[in-house]
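Trainee: based on what follows, work out the 3D shape:
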Amino acid sequence: MTLLVTGGAGFIGSRFVLDWLACHQESVVNLDALAYAGNPMNLAALDGDPRHRFVHGSVNDGALVAALLAEHRPRAVLHFAAESHVDRSLAGPGAFVATNVDGTFALLEAVRAYWQRLSGPAKPAFRYLQVSTDEVYGTLGPLDPAFTEATPFAPNSPYAASKAAADLLARAWHRSYGLPVLITHCSNNYGPHQFPEKLIPLTIERALEGAPLPVYGDGLQVRDWLYVDDHCEALRRVLAEGVPGRSYNIGGNAEHTNLDVVHRICALLDAQRPRADGVSYRAQIAFVADRPGHDRRYAIDASRMATELGWVPGTAFDDGLARTVAWYLSRRDWVDAVKDGRYRDWVASQYEARA
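Mentor: Take a look at the predicted model:
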């Protein structure tokens, strides 16, 4: 038995592959284009493991995907591959449409053709799992109820719009063709191996560099934080027990403002890697011009996961954040390898110009 995972060298995808192979003997074919955030170092623990086959390629390459499906005959496809950073989508939306929309279409068509040729028990047992984001739902007010699976899509960024389009394609392929599709919408993931353009690793790295810690606007935007290993556990549960055609919200039950998250990171660094001058890292916080169309609040109602699939997040935010900070402090080799010139140029253009 085999899984085909797309985007399995990225942050969440690689963590899923590692966790899957730690829990199962079932092999994984891992297709990743190795764009800027895809990193083979994330999979170093699997070197020499015959259960893991890495393939360098794009989901947009329908012929390659079809060949992999024909050769390995997976029982499920898990689609992680995506451009995923809102700020980059504002600067260059075309790449997000190409990967997230066109790539999902190409993948769905290859998977549909493969699934339609299956026979016997393999056909009804097959699953396609679309991994998506809560950002497709738009923004909430401070007292609004959390997003449920019935919340209408109202994306406010090119990234969120491209993911909403991909989800609607997957839904349509289920309704139109019967493809057994599962869709998940997760809240903000954090944990080891996250590319340091996202809030938590960016703050850690800027703090250690002695650079300003950029906080958009007033810093009071609220996000629900989900430890990546909890997310992977939820995905395994959806794959095993989810109902085709249904979507599942996955959240961490941990709403915090961006400013609060930065303060917590500073406190952890003050304790574990204090500045030479004894001043708190909070002194480096710098409020910068807000992101255009910045969503004010996300909140996830994950009660369907609890009542139907028996899953609840197992990691308290303070515990997960402490583990994450400790990992970045201990894995300077990984961090130094990903912080190349392109990364530094991006950070400079994105934040220093906003100061």
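Trainee: every contact and neighbour count from this point should use C-alpha atoms.
Mentor: Will do.
Trainee: for residue 141, give its distance to residue 295.
Mentor: Applying Cα to Cα, to the nearest Å, the value for residue 141 to residue 295 is 10 Å.
Trainee: more neighbours: those two, which one.
Mentor: Neighbour count, other Cα atoms under 10 Å: between residue 141 and residue 295, residue 295 has more, with 18 against 13.
Trainee: longest helix of this protein?
Mentor: helix 158-177 (DSSP state H).
Trainee: isn't residue 313 right up against residue 252?
Mentor: Yes - look at residue 313 against residue 252 with Cα atoms under 8 Å: they come within range, at 5.6 Å.
Trainee: quick one: residue 314 from residue 119, how far?
Mentor: On the measure of Cα to Cα, residue 314 and residue 119 end up 39 Å apart.
Trainee: looking at these two, which one has more neighbours?
Mentor: Taking other Cα under 10 Å, residue 314 and residue 119 do not tie; residue 314 has more neighbours (15 against 9).
Trainee: and residue 129, that's in a strand?
Mentor: Yes - counting by DSSP: H, G, I helix; E, B strand; the rest coil, residue 129 is located in a strand.
Trainee: in the helix or strand encompassing residue 183, which residues are buried?
Mentor: Assigned by DSSP states H and E, residue 183 falls within strand 181-186. Neighbour-count burial for strand 181-186 flags 181-186 (criterion: 16 or more other Cα atoms under 10 Å).
Trainee: for stretch 150-165, same thing?
Mentor: Under the neighbour-count criterion of 16+ other Cα under 10 Å, stretch 150-165 has 153, 155-165 buried.
Trainee: name the nearest of the residues you listed relative to residue 99.
Mentor: Among those, residue 162 lies closest to residue 99 (Cα to Cα), at 8.7 Å.
Trainee: quick one, what contacts that closest one?
Mentor: Contact analysis of residue 162 by Cα atoms under 8 Å, 6 or more residues apart in numbering lists 96-97, 100-101.
Trainee: out of those, who's the most crowded?
Mentor: Busiest of the contacts of residue 162 [other Cα under 10 Å] is residue 100, holding 27 neighbours.
Trainee: one more, for comparison:
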Amino acid sequence: MNILITGGAGFIGSAVIRYIINNTDDNVINVDKLTYAGNLENLSEIENNERYQFEKVDICNRLELEKLFNKYKPDAVMNLAAESHVDKSINNPNDFIYTNIIGTYQLLETSRLYWKNLNNKAKAAFRFHHISTDEVYGDLKDSNHLFTESTPYMPSSPYSASKASSDHLVRAWQRTYGLPTIITNSSNNYGPYQYPEKLIPKTILNALSGRSIEIYGNGLQVRDWLHVEDHARALYFVIRKGKIGESYNIGGDNPMTNIHVIHKICQILEELSPSKPKGIQKYKDLIIYTKDRPGHDVRYAVDSKKIKHDLNWKPDLSFDKGILDTVKWYLKH
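Mentor: Take a look at the predicted model:
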């Protein structure tokens, strides 16, 4: 199978590509415009594999997308291209509207016109898999509820609103045109290769450099943490076995507060890197509490029963093992 993956030089996209190349016989076409968060070094271990191709293309460029579809004739599309940092979306929503909404539209239309002209067998096998986030559902506040696939969308930030918009477009293209689409919504990802604007790598690198570890508000915001390698495996299960028109929530079964995560990282660093920057007694002494960001959701937690039951997937990595391996990776790299 030829799988065209957008955003493949990013954190999650590169994990998906590494998984496919290392564990299957499928071919991968990586389409990425290489913004600040895209890094081809994430794919250095497989870059010379004959089943892997890279094309530097912006998904908002319809003409270039059409050329790629005609050249590689994909059997499936996995759309991971997105602007994804909430803070950046608050300060400058424009890039998020452009890439996450307009880019998804251009990719949908290119896929639809390509799919429409396939022969019956290829048409029946084609899939468009859109990768999204649990943030489209909004805020669970202090309840004990979980996000399910039928939870109404109530996005809080420009980022989550742009992803919700793209999800709606994907559903509309399936309903109106019959394009065989599937959507997945995952919880917070962590693991190797993550760009250091996100909580876990930023905490690790700031601690090692002796810089302040900033946390919004009281630090009691709850997130469900999913290791990126578990997520990559789930996404491949979906493209292979997922049902057209369905959505699947993907979670790590690791809900915990942000402050707990930060304390856990500091504890691991005390053991693995006891030599600290001058003047630092304990890594946790670097923690400072800052003003909460606008519209900050208190709690996210997804119900993954559907993908576990329907596709026989479950996360393999516990958070304790995953976070230890992640800290070790950042220390090494």
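Trainee: give me the TM-score for these two chains.
Mentor: Here the TM-score for the pair of chains, by TM-score structural alignment, normalised by the length of structure 2, is 0.98; 331 aligned residues with a Cα RMSD of 0.9 Å.
Trainee: make JSON lines out of the contacts of residue 162 of structure 1 and add secondary structure and distance to residue 196 of structure 1.
Mentor: JSON lines is the format used below for those (DSSP: H, G, I helix; E, B strand; the rest coil; distance: Cα to Cα, whole Å):
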{"residue": "96", "secondary structure": "helix", "distance to residue 196 of structure 1": "19"}
{"residue": "97", "secondary structure": "helix", "distance to residue 196 of structure 1": "23"}
{"residue": "100", "secondary structure": "helix", "distance to residue 196 of structure 1": "21"}
{"residue": "101", "secondary structure": "helix", "distance to residue 196 of structure 1": "25"}
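Trainee: compare the residues you listed with structure 2 and list the overlap.
Mentor: By both residues aligned by TM-score structural alignment, their matches' Cα atoms under 8 Å, the contacts of residue 162 of structure 1 still in contact after alignment to structure 2 are 96-97, 100-101.
Trainee: can you say which two of these are spatially most distant?
Mentor: 96 and 101 (7.3 Å).
Trainee: hey, where'd the strands end up in the stretch 101-250 of structure 2?
Mentor: Assigned by DSSP state E, counting those that start in this stretch, the stretch 101-250 of structure 2 shows strands spanning 127-133, 181-186, 188-190, 213-216, 222-227, 247-250.
Trainee: rebuild those strands as JSON lines, extending it with distance to residue 207 of structure 2.
Mentor: Listed next are the strands of the stretch 101-250 of structure 2 as JSON lines, based on distance: least, Cα to Cα, whole Å:
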{"stretch": "strand 127-133", "distance to residue 207 of structure 2": "28"}
{"stretch": "strand 181-186", "distance to residue 207 of structure 2": "28"}
{"stretch": "strand 188-190", "distance to residue 207 of structure 2": "17"}
{"stretch": "strand 213-216", "distance to residue 207 of structure 2": "7"}
{"stretch": "strand 222-227", "distance to residue 207 of structure 2": "21"}
{"stretch": "strand 247-250", "distance to residue 207 of structure 2": "30"}
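Trainee: where do the helices sit along structure 1?
Mentor: Secondary structure of structure 1 by DSSP H: the helices cover 11-23, 62-72, 86-91, 93-96, 103-117, 122-125, 158-177, 199-209, 228-241, 258-272, 303-309, 317-330, 332-338, 341-351.
Trainee: mind putting the ones you listed into CSV with distance to residue 146 of structure 1?
Mentor: Listed next are the helices of structure 1 as CSV, based on distance: least, Cα to Cα, whole Å:
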stretch, distance to residue 146 of structure 1
helix 11-23, 23
helix 62-72, 37
helix 86-91, 21
helix 93-96, 26
helix 103-117, 27
helix 122-125, 33
helix 158-177, 17
helix 199-209, 22
helix 228-241, 18
helix 258-272, 18
helix 303-309, 11
helix 317-330, 18
helix 332-338, 35
helix 341-351, 30
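Trainee: closest one to residue 31 of structure 1 among those?
Mentor: Taking Cα to Cα, helix 62-72 is the member of these nearest to residue 31 of structure 1, at 8.5 Å.
Trainee: buried residues, the closest one. List them.
Mentor: 62, 64-66, 68-69.
Trainee: run the chain-centre distance for that helix.
Mentor: Its chain's C-alpha centre and that of helix 62-72 of structure 1 lie 24 Å apart, by Cα atoms, centre = their mean, to the nearest Å.
Trainee: now do stretch 82-101 of structure 2
Mentor: Per Cα atoms, centre = their mean, the centroid offset for stretch 82-101 of structure 2 relative to its chain is 14 Å.
Trainee: can you give me the end-to-end span of it?
Mentor: Taking Cα to Cα, the first and last residues of stretch 82-101 of structure 2 lie 9 Å apart.
Trainee: matching residues in structure 1 for it?
Mentor: Mapped onto structure 1 using TM-score structural alignment, stretch 82-101 of structure 2 covers residues 82-101.
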